[in-house]
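[1] Dropping the sequence and predicted coords here.
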Amino acid sequence: MINKILSNTALLVVDMQNGFLSESGGMSKLGFDSSLLQKAIPGCIKLVKVARESDTPVIFTKYLYEKDFRDGGMQVEEIFPGIKDVALCAKGSFDAEIIEDLRPANEEIIIEKNRPSSFYSTRLEAYLRSQKISNLVICGVTTNICVETTARDSAQRDFGTYVVSNAVAEVDDFRHETSLKALEHMFAKIVSVEDIQETWLKKNS
């Protein structure tokens, strides 16, 4: 059990969208195997369920670009122009929506972003501070891009940062494992779905 996250803690579900997880989404169109990212789904479902049962706030993020990708920056224009070609996560598209199995409840917060970090140019930090949240449990995709960048930014802001190893996923096993090792070295505690379930279920006992 992780006593520190019994209170003042939120679950952050990162970018669990059709664009990354659906076989007809943009990532699949770019040639990536979406089934590798789908490995995060069961763990995320369990975490959202136990968070709701224990009255732990759940926050979702959505990676979104303008339809013409004018906000894509170097990532879209130079590093990975294929994103624009397949309209990955364009606003208003199928890609942009959170998968059906993780549909946010009406009262749950959705943070929209157009960069890997869930903190960069978003209202996330202001919301966390306003709710007196000091710890974040992070799940979602992809491990070494949006999850890792968010976790690093969380740690830099002195939030207790917990990354759930069996509820995050990457399209490459080496990058997944390397990312978790890098985070564990300085930025986050690496935990399991079972660790979180055991802890949050204690809140109701």
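    Here it is on my side, so go on.
[2] contacts, neighbours, all on C-alpha from now
    OK.
[3] Just give me the longest strand of this protein.
    When the chain is parsed with DSSP state E, its longest strand is strand 160-169.
[4] packing partners for that one?
    helix 34-37, helix 40-53, strand 135-141, helix 148-156, strand 189-191, helix 193-202 (3 or more C-alpha pairs under 8 Å, 6 or more residues apart in numbering; DSSP states H and E).
[5] before we go on, here's another structure to hold up against the first:
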Amino acid sequence: MSQPSEDYVKEFNADRITEPARSALIIVDMQYATGHRTGALAQRMAAEGNTITDWRFDRIDALVIPNTQRLIKAMRVVGGKVIYVTIGAALSDCSDAPVHMRAFFQSVGNYEGQRAHQIINELAPEPGDPIVRKTSIGAFASTGLDHLLRSLDREHLFLTGVSTNMCVETTAREAADRGYAVTLVEDACATTHKELHEGTMRNFARFFGKVRSTEDVIDLLS
């Protein structure tokens, strides 16, 4: 992918995309490990009597899941690609993960073959949807995502998922630095604290890309 042309930049900033089939919806880490109220992180917090993740899971239920479902449908209608990014280890001792991630993966049982590693049923992939497993916070650092996107000739990326200020943001920044036109879908992302979510959106919109609502993205693709 070459550097964006002036027309490409204008299109990214406009109200319509002329080639929506060159878009991709990237759904980040919507797994039972940390992306569902019945999952490992939620169960651990409940057992500890800890309410710190309440805002996160309320938002996932009310916004992230239904809005991502709408975005999946809209992306498929225009011929765009739906790509799932997951996080977790391949090995049960998590030794294939970076040192700073191993303890967390182990604490929620996030490795291949475990329920925590599975994508939630509400957003289950369809046959042919790429699933890219990462072990790092950002997807580009530990996967072939860049190669996949370039092979599929995708230039407009729309990111949803968890956590806003961690895996979603890092992946979005990495994508922007590689020349993709990146949009964070504000009402389809969640994290533990409202202020972290809002801070990410403000910062990302300054230099990295666009922040749009689900409704705005659907209009943009239409």
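    Everything's here; your move. All values derive from a computational prediction rather than experimental measurement.
[6] quick one: TM-score?
    With the length set by TM-score structural alignment, normalised by the length of the first structure, the two chains reach a TM-score of 0.88; 197 aligned residues with a C-alpha RMSD of 1.7 Å.
[7] ok, back up a step: now the longest strand of the first structure on the second structure. Mean distance?
    Compared with the second structure after fitting, strand 160-169 of the first structure has a mean deviation of 0.6 Å; criterion: mean C-alpha distance after the TM-score superposition for the first structure.
[8] Show me what Arg115 of the second structure aligns to in the first structure.
    The alignment partner of Arg115 of the second structure in the first structure, by TM-score structural alignment, is Phe94.
[9] thought its match was touching Asn18?
    Yes - the pair formed by Phe94 of the first structure and Asn18 meets the contact definition of C-alpha atoms under 8 Å, at 6.5 Å.
[10] more neighbours, these two?
    Asn18 (23 against 18; other C-alpha atoms under 10 Å).
[11] what's the overlap in contacts for Phe94 and Asn18 of the first structure?
    Contact criterion C-alpha atoms under 8 Å, 6 or more residues apart in numbering; residues shared by Phe94 of the first structure and Asn18: Gly25.
[12] still on that earlier bit, can you spell out the matching residue range in the second structure for the helix or strand following the longest strand of the first structure?
    Per DSSP states H and E, strand 160-169 of the first structure leads on to helix 173-186 as the next helix or strand towards the C-terminus. Aligned using TM-score structural alignment, helix 173-186 of the first structure spans residues 194-207 in the second structure.
[13] How far does that stretch sit from its chain's centre?
    Centroid separation for stretch 194-207 of the second structure versus its chain: 15 Å, with C-alpha atoms, centre = their mean, to the nearest Å.
[14] once aligned to the first structure, how far is it on average?
    Mean for stretch 194-207 of the second structure is 0.7 Å (mean C-alpha distance after the TM-score superposition for the first structure).
[15] in that stretch, what counts as buried?
    For stretch 194-207 of the second structure, the neighbour count (16 or more other C-alpha atoms under 10 Å) marks His197, Glu198, Thr200, Met201, Phe204 as buried.
[16] Give me the contacts around that stretch.
    Trp55, Thr164, Asn165, Glu169, Arg173, Leu184, Glu186, Ala190, Thr191, Lys210, Val211.
[17] Buried residues, the strand or helix carrying the first one. List them.
    In this structure, Trp55 of the second structure is located in helix 54-59 according to DSSP H and E. Applying a neighbour-count criterion of 16+ other C-alpha under 10 Å, the buried positions in helix 54-59 of the second structure are Asp54, Arg56, Phe57, Arg59.
[18] before we move on, what about stretch 39-54 of the first structure?
    Lys39, Ala40, Ile41, Gly43, Cys44, Ile45, Leu47, Val48, Val50, Ala51, Ser54.
[19] what does that stretch contact?
    11, 13, 16, 57-58, 101-102, 139-141, 166-169, 193, 196-197, 200-201, 203-204.
[20] from the chain's centre, how far out does it sit?
    Worked out by C-alpha atoms, centre = their mean, stretch 39-54 of the first structure lies 12 Å from the chain centre.
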